[in-house]
Structures are given as structure tokens and as C-alpha cells.
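In: Just the structure for this:
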Amino acid sequence: MQPIMGDLPSQRVTPSFPFKTVGLDFAGPFFIVNRKGRGAIIIKCYLCLFICLRYKCVHLEAVSDLSKDAFLMTFRRFVSRRGRPTEVFCDNGRNFVAGSKEINHFFKINSKSLSDSASEDGIKFVFSPTYAPHFGGIFEAGIKSAKFHIKRVMGNSHLTFEEISTLFAQVEAILNSRPLCPMSPSPDDLLCLTPGSFLIGRALTALPSPVLENCNYNNLQRYARLQQIYQHFWQRWQREYIAELQQRHKWKTNSSKPNVGDLVLLQEDDVPPLCWRLGRISRLFYGPNDGVPRVADVNTSRGCVRRPLVRLCALPTAEELEG
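Out: The predicted model follows:
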């Protein structure tokens, strides 16, 4: 049976604070070592993803195992940094179910000692039905994208728990730096809205580091190897994200017509992590026979550049997102 797709839940479309309503999922295992040097033992660790259902902000945590206690410690770290959510959507894994019972039992027995706002409702856990991963599509998609590329860029590398925690934090920054829509319709405004805008009120930035993508992995020190993995993830993931934004069948269908003043994302090679090159279309050049725009002049923060439209990706406007 195929029931009709439902409307978005109210938690997805009503404004509120970031991470007030979150989706939660685990991914893995990832194979790491218990320490550096010879005699190290290969062990497992997991990735825990929290995603804000309103603004698509992401929070990643490295987890040692899938036990209830490990989940509770992970959840406490998340709440300490992002604030207490009112609702948590997840699958019905035993660690989630047991952890939710313990959390809400604490709220119940300590209701008198907690403030009124903290003890009002506790935290509501909403579990997806068994064999229904599509009920958590937004966080299942986030886990799939992050896990797919992390697995491939890590290859046979065995990081320590501290190193993989650092990698997950850097991947989190990449995911939260992605452009969502223009900040304003002004043709002079080159700023875009990102998930990071809701978290820190400005664009996320990364510490500068040398380009290591083409260096021999075996000749690098451990820290440089970690940065090489991070840079490989950035190159793979930003290409995939730009391809998703385009959402068209190449060469076969005519996508939405570009206009002068549109904010676009330029597809550039060798862009450092967390740097998205944005610009406004200032002029369009049309094909001589069909009148279809093929090339555009784009005003960027570094000046005007000329690019074919296939190397430009228009960001959705606020009206398109609402529609």
C-alpha cells in the first residue's frame, strides 16, 4: 500500500530557537585505535547526529558504543552545548528507548527541585515505527550523506578517539556552513543564510591550513593526515551539495531561467574548506540561435568574473522556499 505523502509537521515550519526540536540517529561503526603507536588495538566507535528540524543545523558527536549509558552521556554533552530540546525524533533503538525512560523518570522524581520551566513537560521522545526509516527522512538523509563520505575519505586510516572527534567537529562545521538562501534581495548583498547563521549569528570559518590533498599520506604526520582527510571530505561533500542544489537533468530540460541580480554559487576547484564563493549575476549572454542564456557575468567580492551557466548554481529565494 502507498498512502499519500503527509504535510510537514508543525515543528518544521514554525519559528523557534535552534535545536528546540531535533532528530537523532546513530551511524557506524567506524574503526579506530585505542592509542597511538605500536601495539594499538583496533576498536569501534560510532557517529551520533543531532539535526534541528527547523533550521537544519547539525551537531555531531563521537560515541564509544551503542549502550544506554553511552547515549545518555552523548545526550548530556549535546544539551550542555545546544540547550535542552522539547522534542526528540528518533527510531526505536533500545538505547534510545531506555535512555528516554531514564531521562523523563529523572524529570518526574525531581519536579519539585527543578524550575517550573524545566519540569513542565520533560523531554518528549517521538519514536518512528519499526521498519519505517522514511518517517525520519531529514535525519536519515543527514546521516547517509555524512557517513558515506566519512567512510570513503577515511579509507583504511585508523584514527584515535580524539582524532575522530576532531574530524566529526570539522565535518559538523562544513555541514553548518552550507548556503541555504540569499540573506536579502538586494543586488549588492553577497551574503547568504546558512545553518551556522542561526547558531552564532555569522558565517562559520575554519583555521587556515596548507593544501594537503595531493600529498602522499604515508609521508604526513598524524595531525597532517587528519587535515588531509578533512580536506578530502570537503571536496567530495561540497560537490555533492552543489549538484543537489541544481536539481535538473543536464542538457535535457530547461531549469528556472536565471535573472540579473540572482545570488549564485560558483563551482570553483580547490576552494578551501567552509569557503563558498558567491556572487550576483550582472549580465547574461544568450545563444545566437535559440535565445537561451548560456554565459553570465557575476559580481563577486573579488571582482567580476565570466562563467558558463553550467558552473553556476542559483540559491533558492525565500518565496521559492515557502512555496
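In: Please make it C-alpha for all contacts and neighbour counts, starting now.
Out: Fine.
In: all strands for the protein, in order.
Out: Per DSSP state E, the chain carries strands over the ranges 21-33, 42-52, 58-63, 87-90, 124-127, 181-182, 192-193, 263-266, 278-286, 293-300, 303-308, 312-314.
In: next up, for comparison:
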Amino acid sequence: MGNLPAQRINADFPFTSTAVDFAGPYLITDRRGRGCKITKCYLCLFICLRYKCVHLEAVSDLSKDAFVLALRRFIARRGKPAELFCDNGRNFVAAAKEINDFFKLYENDISDFAAGQGIKFKFAPAYAPNFNGYAEAGIKSAKFHLKRVLGNTHLTFEELSSLFSQVEAILNSRPLCPLSSSPNDFYPLTSGHFLIFRPLTSLPAPPLQDRNPNRLDRFLRLEQLRQHFWKRWSTEFVSLLQQRYKWRERQRDLQLGELVLIKEEGLPPLLWRMGRVVKLYNGKDGVPRVADINTARGIVKRALNRICPLPVQQRES
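Out: Predicted structure coming up:
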């Protein structure tokens, strides 16, 4: 395995080094009601190589002008990147042939536009998705559940853009590491902190996951899609933190005062239940099995299979 590139380890402003990738197509309608025309649109993802901040844009079609406009919107809100990394289109599967053809056709035009803006545009080698791994992982996080959440639902372009923005906030809310070492601080550092310098929040809404979508208006239907995406993605993220291999070797034990994520179902979007370990209970073999967790609502006792150490703490240890 090679060393991490400098863009991953040297501190700088968010999105100074950015990777871009496409996903889709998604079917949208030109208006509401009967007799509407169904067309395609695509998801354009920008991801910061340093802080994993995600920016999602809805693109109306696969043309150079549409991509340049999406890039201009990204620059207007996030600042101009110094480097932009991208696949060269030759490692896309046959299902994404349109995206493949788009990159082949406009590779030189996109590079010329980026050069005119002072952006260094870099294409990855052919058949090497690991060279653009952050973007591939970000596309997987967004596309995998969006496809299942949307199903046969046809939204308008405005509604799909709103859904992408809310999905972006969910992806940027994932906890990375403790914000401080204070035993009374239960807030984690997230990707959103690098963008707005405080935690990302969402507007309160009633739980709609079990409601019949045919009885909801379009606004509540969009909120239901957001809640479904949160439930699926947050469950998958917690499962990644709880990966267990064959238990033949003892792994690192939790430490007193360590900030952990408590696995709970039914939480509203962008809410992560955090706490700090205050006491460990060992089994007969001397291995901790249960822990007392100090949370903002008091001390709770949980088994270790409901507790997730944050990923950065695991790597540092």
C-alpha cells in the first residue's frame, strides 16, 4: 500500500483539494400533476480530500455547460479549489455509459476551463478507481440509499435539489473524533464544523417513516424521503464502526473518559447520541462487556455491542 497523498495529510482550507464524481441518472418531472414529461438528471458530488466535507449538486444533463455551471455554483458557495481530481470516465461500468461518454467527449474542454480559472485539473489513470477513492466512497454513501429511498418516485428538479442538499447535511454530520478532551463535553467534531464552525442541525419535523406516502402532500413526502435516507445511512455508518472480525485476538478496550457513539434507533435526522465512558464492567474472563456512559441526559448502562468508538480514536490508538 502506498503512502497517503499530501492532499490528505497537510492542513489547509476545506475544498482546497477536491475530488469530483457523478452518479445517476435520476428521473425527474418538468412539473407537478398529470401529463408531465419525465427527463433525466444527475448527481454531481464534490468531496474535500482533507476533511471529508461533501457538496452535492443536481445537474440537469451531461454536457460541458451543465458541469461548468455546477462547478461555478460550487465555487460560489465553497470557494475556488486549487486542485480538482476526477476519473477519466474509462472505469465506469456499462450502466453509466452516458457518464463515460461525457468525460471522453469533454475532457479537454473541462481541463481548459479549469486552467483558465487557475484550477489544476487532474484525471486519474484508467481502470484505477482507488486513485479517486474518496469520491467513490462519497458516491456510494449518497447513491446507494438514494436509489432505494426514491424508488419509482419522480420529483421535480427543485425538489430533487432540496433533497440533495439535505442529504449533504446528513453526510456532513457524521462524527469524526471528540471536539475536546473535557469529560463534560459530549460533542464530536464533524465535517460540518469545517464549513460553518458549529454542528449542522435540521428543522424539527414529525416522524413520517410509517406514514402512507400516498396520503402525504409533496412537502411531507420530501421530508419522509429525508427521514428514510437518515435511517438507512446512519444505521450503515454505525455498523461500519462496529465491524467485528473473528474474535480470536483481543482488541483495544474502551478507555475511561473516551467519547463514544451510542447505537439507538428512532433518532431524528442529524442527531447522534454521544457520551463518555465513566465505568467498565468486566466479565468472568476479565474482558469488559458493559459500560456506564455519561450523556447529556444522565448516566446510562449499555452493553459494548451498543457502543461505537469514533474512527479517528481507533486509528490513533
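In: what's the TM-score here?
Out: After superposition, the two chains reach a TM-score (TM-score structural alignment, normalised by the length of the second structure) of 0.92; 302 aligned residues with a CA RMSD of 1.5 Å.
In: which one of the strands of the first structure is the most hemmed in?
Out: Most buried of the strands of the first structure, by mean neighbour count (mean count of other CA atoms under 10 Å): strand 263-266, with a mean of 26.
In: against the second structure, where does that strand fall?
Out: Alignment note (TM-score structural alignment): strand 263-266 of the first structure is matched to residues 259-262 of the second structure.
In: Same question for stretch 21-35 of the first structure.
Out: Taking TM-score structural alignment, stretch 21-35 of the first structure hits residues 17-31 over in the second structure.
In: same question, stretch 58-77 of the first structure
Out: With TM-score structural alignment as the criterion, stretch 58-77 of the first structure aligns to 54-73.
In: buried set for the matching stretch?
Out: 54-62, 64, 67-68, 70-71 (16 or more other CA atoms under 10 Å).
In: outside of it, which residues touch it?
Out: With contact meaning CA atoms under 8 Å, 6 or more residues apart in numbering, stretch 54-73 of the second structure is reached by 40-48, 74, 98-99, 102, 106, 109-110, 138, 157, 160-161, 164-165, 168, 171-172.
In: From residue 51 of the first structure, how far out is whatever residue of the first structure lines up with residue 133 of the second structure?
Out: The pairwise alignment with the first structure assigns residue 133 of the second structure to residue 137, based on TM-score structural alignment. Separation of residue 137 of the first structure from residue 51 of the first structure (CA to CA, to the nearest Å): 11 Å.
In: cool, and residue 266 of the first structure?
Out: From residue 266 of the first structure across to residue 51 of the first structure, the span is 27 Å (CA to CA).
In: State the distance from the residue nearest the centre of the first structure to residue 298 of the first structure.
Out: In the first structure, the centroid-proximal residue (CA atoms, centre = their mean) is residue 175; its distance is 3.0 Å. Separation of residue 175 of the first structure from residue 298 of the first structure (CA to CA): 25 Å.
In: One more: residue 124 of the first structure?
Out: Taken as CA to CA, the span from residue 124 of the first structure to residue 298 of the first structure is 48 Å.
In: Same question for residue 125 of the first structure.
Out: Residue 125 of the first structure is 47 Å from residue 298 of the first structure, where distance means CA to CA.
In: swap in residue 45 of the first structure?
Out: Residue 45 of the first structure is 45 Å from residue 298 of the first structure, by CA to CA.
In: Repeat that for residue 290 of the first structure.
Out: Residue 290 of the first structure is 22 Å from residue 298 of the first structure, by CA to CA.
In: before we move on, back to that, closest to residue 316 of the second structure among the buried residues of stretch 54-73 of the second structure?
Out: Closest approach to residue 316 of the second structure among the buried residues of stretch 54-73 of the second structure (CA to CA): residue 54, at 23.7 Å.
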